[in-house]
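Peer 1: A structural model of the following input is requested.
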Amino acid sequence: MRFKPSYAPGPTDVRENVRLALAKKTNNTDFDKEFIQYYHEVCQKMGKVMGTTNEVLLLAGEGILALEAACASLTEPGDRVLVLDNGIYGEGFKDFVRMYGGEPVVLSFDYQKSIPVEEVRDFLEKDHDFKYATFVHCDTPTAILNDVSQLSPLLKEYGILTVVDSVAGMVGEPIDVDKNQIDICCGGTQKAISAPVGLAIVSISDDAKKSMNNRKTPIASYYANLQIFNGYIEKGTLPYTMPASTVEALEVALDNILNEGQKAVYDRHAKIAQAVRKSVQDYGLSLFVESGASNTVTAVIIPSEIGALRLQNHIQETYNLYIATSLAQYEDVILRIGHMGENAFTDKVLSVLTVIDNGLRDLGFEGKGNLGQLFLDALREEN
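Peer 2: Sure thing, here's the model as predicted:
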């Protein structure tokens, strides 16, 4: 089987020391009591990176499992849930709410701008009878970033629990779970953490636990049920077989982040993202996001006479590189440049921008200069 190199907004490159952790021999995690303690320690280390002392769980599954498990564990039939929508994944929360019997109330905003906090405040003054609210930190299909530090505390003012999807934001953007009063924060290992696909991340506040414990109906799932982990340390057993090698690889990836320093990691993402955005615009292309751009991914509008899908296919066939377009109505409009985790380094970004430049020129687009060189110039200006 032939694999193309990929430069998409996740899964990201995995550093060699993380890959090597996958090769370590492991015991049977169903019976190994030492693994239970080890799992707990890795969860705590994940919490340190997220900025929380809340319980953190690693679920055996991709990041979307975290989103579903949050909704499954909180939602009871008839619960009203506020879905803040300014992106494809933001809007998608309504499906999980409905799946578990809730009544989603979707409050939609411009997909090219961050969620306007004051408009949410105005809405809540008139209607705040919601069990919980959902929103996305970074909505990857459009590269929009929402202000967690303002939105989550605002919702908590009205006694509304918060569920935040930070799958594509976590580590590339500050999340600060405790400081920002996030009740359930969801992540995935394959984005800016740069660990292998296979673990979903969930932090759970005391308020969220209380809500789950006070349910009148059982959670309508086993696998997407956060309560099945209750008391796992005391019991000395996890609710299902955990992928030990993936947990070990995650710990190494977390150590990479902590050794670099979280502020340094955030700064690296910010510098790379700013240089990408400036170079794209100097080159003659437009960004999709008008305000509130994420530092983990850039969404570029591809001229309609070329089309994002045509460019993607051409680059795959000609340069043996996989790059991502967007989803749904933006599939043939947006090209996404992922610069998160191990992909957020100058040499890697330069290589993909050079290929995009070549691909665009092959298809008749005349950029203003060389896209890779413009990126390097932008980095120098920052310094």
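Peer 1: going forward, measure contacts and count neighbours with C-alpha atoms only.
Peer 2: OK.
Peer 1: how about the helices in the stretch 251-383 of the chain?
Peer 2: 262-283, 308-319, 346-362, 371-382 (DSSP state H, counting those that start in this stretch).
Peer 1: Need the winner for burial among these.
Peer 2: Per-stretch averages of neighbours, counted by mean count of other C-alpha atoms under 10 Å, single out helix 262-283 among the helices of the stretch 251-383 of the chain, with a mean of 20.
Peer 1: and of the helices of the stretch 251-383 of the chain, who's closest to Ala328?
Peer 2: Closest to Ala328 of these is helix 308-319 (C-alpha to C-alpha; 12.3 Å).
Peer 1: One more sequence to fold, the one below, so I can look at both together:
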Amino acid sequence: MLFTPGPTAVPPEVREAMARQQPNPNIDSGFRDRYNQLCENLQQVYDTSHDVIVPGGEGILGLEAAIASLVAPGDHVCCISNGVYGDGFADFVDNYNGESTLVSAPYDEGYDLAGIETALAAAEDAGEPVSVATLVHCETPTGTLNDLEPVLDLLDKYDVLSVVDAVSSLGGTPVPTDRIDVCLGASQKCFSAPPGLTTAAVSDRAWDAMEERAPTSLYTNLLPWRDVSDGFPYTHLDANVAALDTAVSRLLDEGMESVYKRHEAAAEQCRQRGAELGLDIYPDESRSSPTVTAFHIPGEAQAIQQRIEDEHDIVLATSLGDLADDILRVGHMGYNADVEKVDRVMDAIEASVD
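Peer 2: Purely as a prediction, here's the structure:
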């Protein structure tokens, strides 16, 4: 039983869609019709009027491609972080010769709003204004759901383009996409499709900035996906598109409000059961995502993870970096946002903790 916060368990109908004979994505108009319908359906999941595109490549492609598409050498970028993925955006900026300023908060705290405004104001006063800011909605390694609205208010004030990693929240909880310039998702999280596709909602002003930037890369470049009426930039992943199309249709058939309530119920059950076992939530329940719960079990997480897999045939995840042996993560997202499944996992945790 796979219960990690991505890749997630894949429903039978999604696996079946992927296994069918697929049209040639370079030639068959039926494939383009499917792709266009998928993008329209994703607009409903994103709840946005922005263009939505689906490049071929795992979710990290989207994070890198957003930077490659928007950041020219010497551009100033504010990387706002309280976790591993927020920190990682600065590496992408540096790799593309941008000038990154990392505004960090401790991993168990919210964003440093005062620090963000100080950085934006200082850059403007120096005549080197920030052009792009990056942030993460759900920091999966710690289960933290960040409040984006106050940061987006600041970015609006300083006229800064926003790039948001919503990979682990999109499809499991509302995302304020229409306030975001590039909002990134991925197939293997709350959609519960196999890894292999990035999704991106892109604002008009982000497209305009990309046109001005004129990125030279093919693969790490979102711009060629703006108009695919004359063909895709490269051979698309036909079976993955079929799987994601089916997965997104499942969400829309259920209705997004129902999907969000299902995630909230699964999270509440997970945390209630954890409280009964005396397990602490990282960072705390008020800032935890409805898509993943991080139990703080210092120095024991990896041993408990292995015990659960060996004795109960359930695969959970620990955290990353310095917290790898301190956090045990339950990924109640997508197909696994189900109270009965959560109870099975929590029964295994109960039998495995000392």
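Peer 1: Please state their TM-score.
Peer 2: The TM-score (TM-score structural alignment, normalised by the length of structure 2) is 0.94; 349 aligned residues with a C-alpha RMSD of 1.6 Å.
Peer 1: okay if I get the helices of the stretch 251-383 of structure 1 as JSON lines plus distance to Leu145 of structure 1?
Peer 2: As requested, the helices of the stretch 251-383 of structure 1 are exported to JSON lines (distance: least, C-alpha to C-alpha, whole Å):
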{"stretch": "helix 262-283", "distance to Leu145 of structure 1": "13"}
{"stretch": "helix 308-319", "distance to Leu145 of structure 1": "22"}
{"stretch": "helix 346-362", "distance to Leu145 of structure 1": "20"}
{"stretch": "helix 371-382", "distance to Leu145 of structure 1": "21"}
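Peer 1: Tell me which of those helices lies nearest to Ile233 of structure 1.
Peer 2: Closest to Ile233 of structure 1 of the helices of the stretch 251-383 of structure 1, according to C-alpha to C-alpha: helix 262-283, at 28.8 Å.
Peer 1: what's the angle from the closest one to helix 346-362?
Peer 2: In terms of direction (axes from the mean of the first three to the mean of the last three C-alpha atoms, to 10 degrees), helix 262-283 of structure 1 departs from helix 346-362 by 20 degrees.
Peer 1: what range in structure 2 does helix 262-283 of structure 1 sit on?
Peer 2: Here helix 262-283 of structure 1 aligns to structure 2 at residues 256-277, judged by TM-score structural alignment.
Peer 1: next one: stretch 99-107 of structure 1
Peer 2: Counting by TM-score structural alignment, stretch 99-107 of structure 1 pairs with residues 95-103 of structure 2.
Peer 1: And for stretch 337-349 of structure 1?
Peer 2: Aligned by TM-score structural alignment, stretch 337-349 of structure 1 falls on residues 330-342 of structure 2.
Peer 1: Would you point out which residue is most central in structure 2?
Peer 2: Residue closest to the average C-alpha location in structure 2 (C-alpha atoms, centre = their mean): Val167, at 0.9 Å.
Peer 1: what's that one in contact with, if anything?
Peer 2: The neighbours of Val167 of structure 2, taking C-alpha atoms under 8 Å, 6 or more residues apart in numbering as the test, are 59, 138, 184-186, 189.
Peer 1: Of those residues, which are reproduced in structure 1?
Peer 2: With the contact criterion set to both residues aligned by TM-score structural alignment, their matches' C-alpha atoms under 8 Å, the contacts of Val167 of structure 2 that also touch in structure 1 are 59, 138, 184-186, 189.
Peer 1: among those, which are in strands?
Peer 2: Residues of those located in strands (DSSP state E): 138, 184-186.
Peer 1: Tell me which two of those residues sit farthest apart.
Peer 2: Cys138 and Ala186 (12.8 Å).
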